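**Q** Here's a sequence, model it:
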Amino acid sequence: MARKSKTETPKTTAQQLGSLIKSARDIMRKDKGLNGDLDRLPMLTWILFLKFLDDMEKMRETEATLEGKKFKPAIEPPYRWRDWAAKEDGITGDELIAFINNEETSRPDGTIGPGLFTYLRDLHGANGGDRRDVIATVFKGTINRMVNGYLLRDVMNKVNNIHFTASEEIHTLSHLYETMLKEMRDTAGDSGEFYTPRSVIRFMVEVTDPRLGDVVLDPACGTGGFLVETFEHLRKQCKRTENVRKLQKESIFGADAKPLPYLLCQMNLLLHGLEYPQIDPGNSLRFPLREIGDKDRVDVILTNPPFGGEEERGILSNFPEDKQTAETALLFLQLIMRKLRRPIGGKKGGRCGIVVPNGTLFGDGVCARIKKELLEEFNLHTIVRLPNGVFAPYTGIPTNLLFFERDGAAREIWYYEIPLPEGRKQYTKTQPMQFEEFKPVIEWWKDRRENEHAWKVSAGKIIENGYNLDVKNPNGKQDLEHLPPEQLVESILRKELRIAEIMNEIKQILAEGIKP
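**A** The predicted structure follows:
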């Protein structure tokens, strides 16, 4: 009987790239300078970043040559990827580490000059705002933590097999990169930083619906989830060359003060096709509110600012005296209100979708004064109450999505409470909320009517109740998790007292039952 020939199924592009990245990360695990994925991901990111830039530069150089134009590279020899990283038998070991880390070093072409990171940090654009400025800002907050130059050479050889000149590979890598970001997010949660699930981001972008020509901002952009989703949303609206130019140059803006999220955001946006990410590496709260004028305002803000964290005293002085608070979420809410474009010359005012913790809804004092301004000067029209565990494993704090516009005072506020899927108690890291669960809300958004999950309240009633936005669903059972603290404590005490009464009754029954 003839033996059947065994054939291997060819690997897809996704499998090949996934295998390359896994191999690179496996190599990194052997390096003693790296401590877990929180170190390995940024290491792999800056390596991918430089490979990506070099591939893009090659494409632009070819295009310029064909058009008879002069090409000015962002990175000059011998610092391009092709000069020091592309050859499998290129510089390695201590020589490679010295070239990357040292301020002055022997370079791959045999000359003495600045080390790689020193050179990259000192780049300057001709007129500001070009790719050289982006590169310089990225590497100001980047450190090479690998200490073994031979392992680093192995990593670079793996990455060198990824070709960013192929659109399929760029698309596939962007998805793989999103997976890597999710892995890094498992270590998040410090200083109130909770990365937003993609399903929540996609929903917020869809219902806010940024249009081509809008200026969109995320003042606490993290790894760029809202900006990437907005970019994809706007890209579908591009029909002409000038539309693409507007999208690339005038539409997407962000800010994040932490070096690691800043680097990851840049890479994330570049991989998705935004050629010149305009991300501010500073704290968005560093500017006094009174200095923010019409030229600084934007059409759309989509964001999940840190909550639970605290800002330093110097930041608080940028806010009105009666609205100063250490709670970061409330400071960002004030900043956003100030940054939204005012309705001028027939043009509509700006609009916002923001994630807030439940405490923002029922908070009093400074929080109530901020909400007073929100209701009197902005149209807070919708509050979507998210189910329990959406931000697991980072936090169990109940969260809400606020949607408001700068076009006059609020008149009535719609609430929509998203239920957990049947049989689920909460979401988890391995079973997160899916975008499909937002479909009923999206349909309701177009034709609003009260139902078991949706209800509306007049702004006047909210004002009468001390600006407490924590309004329970009149059509559903009361959820203790959404009670204000004082009511929650009272409810727990009542239950504890009732338990004590029952225990005493049981004790008496038992005592009577064992009498001689």
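
**Q** okay, CA-based contacts and neighbour counts for the rest of this
**A** Noted.

**Q** show me the contacts for Ser284.
**A** By C-alpha atoms under 8 Å, 6 or more residues apart in numbering, Ser284 lies in contact with Pro219, Ala220, Ala255, Asp256, Ala257.

**Q** which ones among those residues are found in strands?
**A** Among the contacts of Ser284, the residues falling in strands (DSSP state E) are Ala255.

**Q** for the contacts of Ser284, which one is nearest Thr62?
**A** Ala255 (33.2 Å; C-alpha to C-alpha).

**Q** Let me see the contact set for that closest one.
**A** Ala255 neighbours (C-alpha under 8 Å, 6+ apart): Asp218, Pro219, Ala220, Cys221, Gly222, Tyr262, Ile279, Asp280, Pro281, Gly282, Asn283, Ser284.

**Q** separation between the fifth one and Asp54?
**A** Same thing as Gly222. Distance, Gly222 to Asp54, using C-alpha to C-alpha, to the nearest Å: 25 Å.

**Q** same question, Gly314
**A** For Gly314, the distance to Asp54 (C-alpha to C-alpha) stands at 41 Å.

**Q** Tell me which of those two has more neighbours.
**A** Asp54 (21 against 8; other C-alpha atoms under 10 Å).

**Q** My reading is that Thr137 is in a strand; is that accurate?
**A** No. Thr137: not assigned to a strand; according to DSSP: H, G, I helix; E, B strand; the rest coil it is helix.

**Q** My guess is it contacts Arg121. True?
**A** Yes. Judged on C-alpha atoms under 8 Å, Thr137 makes contact with Arg121 at a distance of 6.8 Å.

**Q** Going by how many neighbours each has, rank those two and give me the top one.
**A** The neighbour comparison of Thr137 against Arg121 (other C-alpha under 10 Å) goes to Thr137, with 22 against 19.

**Q** Could you turn the buried ones of the contacts of Ser284 into a ChimeraX selection?
**A** With 16 or more other C-alpha atoms under 10 Å as the criterion, this ChimeraX line picks the buried residues out of the contacts of Ser284:
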select :219,220,255,256,257
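
**Q** To check against the first, give me the structure of this:
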Amino acid sequence: MSTAQNQAETRRLVDKLWSYCNVLRDEGVSTIDYVEQLTFLLFLKIAHERENDQLNPQRILPSSWHGRGWAELRGQKGEELKRRYEKLLADLGAQAEGTPLNLIFGKAQNRIQNTANLARLINDLIGKENWSVQGTDVNGDAYEQLLSRGAADTKSGAGQYFTPRPLIDAMVRCTDPTPRDTITDPACGTGGFLLAAHAHIVDKYGEELDRDQIHSLASKNIWGTELVHGTARLAAMNLLLHGIGSWDGEQVIHIEDALAKRGRKAKLVLANPPFGKKSSITVIGEDGKATREDVAYNRTDFWVTTTNKQLNFVQHIAKQLDMPGRAAVVVPDNVLFEGGAGETIRRNLLHDYDVHTLLRLPTGIFYAGGVKANVLFFDSKTPTPGQPLTSKLAVYDFRTNQHFTLKTKALCADHLDDFVEWYRSAERPEDRKPSELVKVFDHAELVARDKVNLDLIGWVKDESAEDADSLLPPEVIAAEIVEDLQAALSEFAAVAEALGAEAKDEGSD
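**A** Coordinates of the predicted model:
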């Protein structure tokens, strides 16, 4: 199948499945819940197809499940279909922990209570397609696009697990994954970074890969961690459909709190950790009421103990890097200038790692409103006694004079092409081709700044501030106002939360 045919088939599948999402929304089924149900049903359908392949039959479900699975649902309708479906979910979720079946089906529930809608989804939308024959690329791409559309469903909060694909691709192109790399994402969401890294390696080295490299790439060199079970199952299915992991092997997506332990070392870490500032857990008291308690991780390898989740992820990613290794991580602005623990972390990061590039991102590109973020690129290297590993930090300002919104002007791949070209023009930031968007800072200059503030701005002329003719369209201005207000509200909420915690502490004295 040609590339054009692949794209056309992907669009057909996405449009077909998405059209039914609109029907289910009227029933109260959110986009992310719909994609979750597709995860369950696609697994059962593909397992059935592969087990009945005449040329190369492959058993995916346990041998004791012979005759069970999709065959139990096919052609059924009404309450009997609903009963069988819910029984299947419960039985599959009861499989041994640590297996793909338990990850995908653990705690699974049927969200489609209307039996007519459930029957149409099973018998028509999924049942009439041959998912194995069409190929994992088409199916994986279709599933990935459904996840992308689901991220725009603000009511479900799905956007918090989704990084814009053009940004992911740019970060992957800059870090240039190879078959020799071990690659991870400690906050993997639906698996976008892992998929992009895998695709980059296959596209660049496909003909050179030997059998062992192909096996390692698919089974052990790429893995992710996700705290939320529902999101982890989406990531697992997403990777499986793209040929990463196996239906009957070990999990490549781990459901756990990545910050709670050191974790396996990796040559390359790609991540967009959660934007929320506080690490917290929900505690149910004896009276049945739920309260939130801040969490400070007791990691002896961390430079400092803090309840700030964003700062903890920076520490975790740095410590997870193998030697040598490289990282590209999305961080909000406050990670660059926050005092206290933030200053300690930045000072140590600049000394112990080669922090060489900072990309200032424009607003309006994330599903979480009001976010001002950056991409921090740093490497782990063999240290020189008494010398900091960071010598030069190049800051690329892609924020000033850039205006994006999710609907009227979404971020596209070509918007980041100039940055990627500049990044790849030389290994060292000071040797890269000149750009008016770039300023290079020495290590001594950085650590001399108040609180080691890395929020470096001011060399790119803000055209909108001086030229009245450059005023933006009203809808863009309105969107930016909304984003700024959302950012302000988030800051106020953080302050209120901190004040509440202080008051609680004083009251307990």
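
**Q** Would you mind reporting the TM-score between them?
**A** In this superposition the chains share a TM-score of 0.76, using TM-score structural alignment, normalised by the length of the second structure; 426 aligned residues with a C-alpha RMSD of 3.0 Å.

**Q** could the contacts of Ser284 of the first structure be laid out in TSV, adding distance to Pro474 of the first structure?
**A** Shown next, in TSV, are the contacts of Ser284 of the first structure (distance: C-alpha to C-alpha, whole Å):
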residue	distance to Pro474 of the first structure
Pro219	35
Ala220	34
Ala255	39
Asp256	40
Ala257	42
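
**Q** Nearest to Asp94 of the first structure, out of the contacts of Ser284 of the first structure: which one, please.
**A** For the contacts of Ser284 of the first structure, the nearest to Asp94 of the first structure is Ala257 (32.5 Å; C-alpha to C-alpha).

**Q** counterpart of the closest one in the second structure?
**A** The alignment partner of Ala257 of the first structure in the second structure, by TM-score structural alignment, is Leu227.

**Q** measure that match to Glu343 of the second structure for me?
**A** Relative to Glu343 of the second structure, Leu227 of the second structure is positioned 27 Å away (criterion: C-alpha to C-alpha).

**Q** circling back: report the buried members of the contacts of Ala255 of the first structure.
**A** Buried, going by 16+ other C-alpha under 10 Å: Asp218, Pro219, Ala220, Cys221, Gly222, Tyr262, Ile279, Asp280, Pro281, Ser284, out of these.

**Q** On the three-state scheme, the counterpart of the fifth one in the second structure is what?
**A** It stands for Gly222 of the first structure. Correspondence of Gly222 of the first structure to the second structure, assessed by TM-score structural alignment: Gly189. Under three-state DSSP, Gly189 of the second structure falls in the coil class.

**Q** How about Gly189 of the second structure, nearest residue that isn't a chain neighbour?
**A** With C-alpha to C-alpha, 6 or more residues apart in numbering as the criterion, Gly189 of the second structure has its nearest non-adjacent residue at 4.6 Å, and that residue is Tyr161.

**Q** which ones are touching the one you found?
**A** Residues in contact with Tyr161 of the second structure (C-alpha under 8 Å, 6+ apart) are Ala151, Cys188, Gly189, Thr190, Thr231, Pro274.

**Q** And these, which is closest to Pro57 of the second structure?
**A** Nearest to Pro57 of the second structure among the contacts of Tyr161 of the second structure, with distances taken as C-alpha to C-alpha, is Thr190, at 29.2 Å.

**Q** What sits closest to that closest one if chain neighbours are left out?
**A** Residue nearest to Thr190 of the second structure in three dimensions, not counting chain neighbours: Ala235, with 4.0 Å by C-alpha to C-alpha, 6+ apart.

**Q** hang on, that neighbour in a strand?
**A** No. Using three-state DSSP, the assignment for Ala235 of the second structure is helix, not a strand.

**Q** Show me where the second structure has its strands.
**A** Along the second structure, counting by DSSP E, strands occupy 183-185, 222-226, 253-255, 266-271, 280-284, 290-294, 321-332, 354-360, 373-380, 392-397, 438-442.

**Q** So for the longest one, what gets flagged as buried?
**A** Same thing as strand 321-332 of the second structure. Neighbour-count burial for strand 321-332 of the second structure [16+ other C-alpha under 10 Å]: Leu321, Asp322, Gly325, Arg326, Ala327, Ala328, Val329, Val330, Val331, Pro332.

**Q** and the third one, what pairs with it in the first structure?
**A** Right, the one you point to is Gly325 of the second structure. Counting by TM-score structural alignment, Gly325 of the second structure corresponds to Gly350 in the first structure.

**Q** okay but its match is in contact with Arg342, surely?
**A** Yes. Taking contacts as C-alpha under 8 Å, Gly350 of the first structure lies within contact range of Arg342: 6.5 Å.

**Q** what touches both of those two?
**A** With C-alpha under 8 Å, 6+ apart, Gly350 of the first structure and Arg342 have common neighbours Arg406, Asp407.

**Q** aligned partner of Leu152 of the first structure in the second structure?
**A** By TM-score structural alignment, Leu152 of the first structure lines up with Leu118.

**Q** if I look at the residue lying closest to its match once chain neighbours are set aside, how far off is Glu475 of the second structure?
**A** Nearest non-adjacent residue to Leu118 of the second structure, counting by C-alpha to C-alpha, 6+ apart: Ile112, 6.1 Å away. Counting by C-alpha to C-alpha, the gap from Ile112 of the second structure to Glu475 of the second structure is 37 Å.

**Q** who touches the equivalent of Ala326 of the first structure over in the second structure in this structure?
**A** Aligned counterpart of Ala326 of the first structure in the second structure: Thr307 (TM-score structural alignment). Contacts for Thr307 of the second structure were tallied using C-alpha under 8 Å, 6+ apart; they are Lys278, Ser279, Ser280, Asp294, Val295, Ala296, Tyr297.

**Q** For burial, what's the neighbour tally of the nearest residue to Thr307 of the second structure once chain neighbours are set aside?
**A** Excluding its sequence neighbours, the residue lying closest to Thr307 of the second structure (C-alpha to C-alpha, 6+ apart) is Ala296, at 4.5 Å. For Ala296 of the second structure, the neighbour count with other C-alpha under 10 Å is 18.
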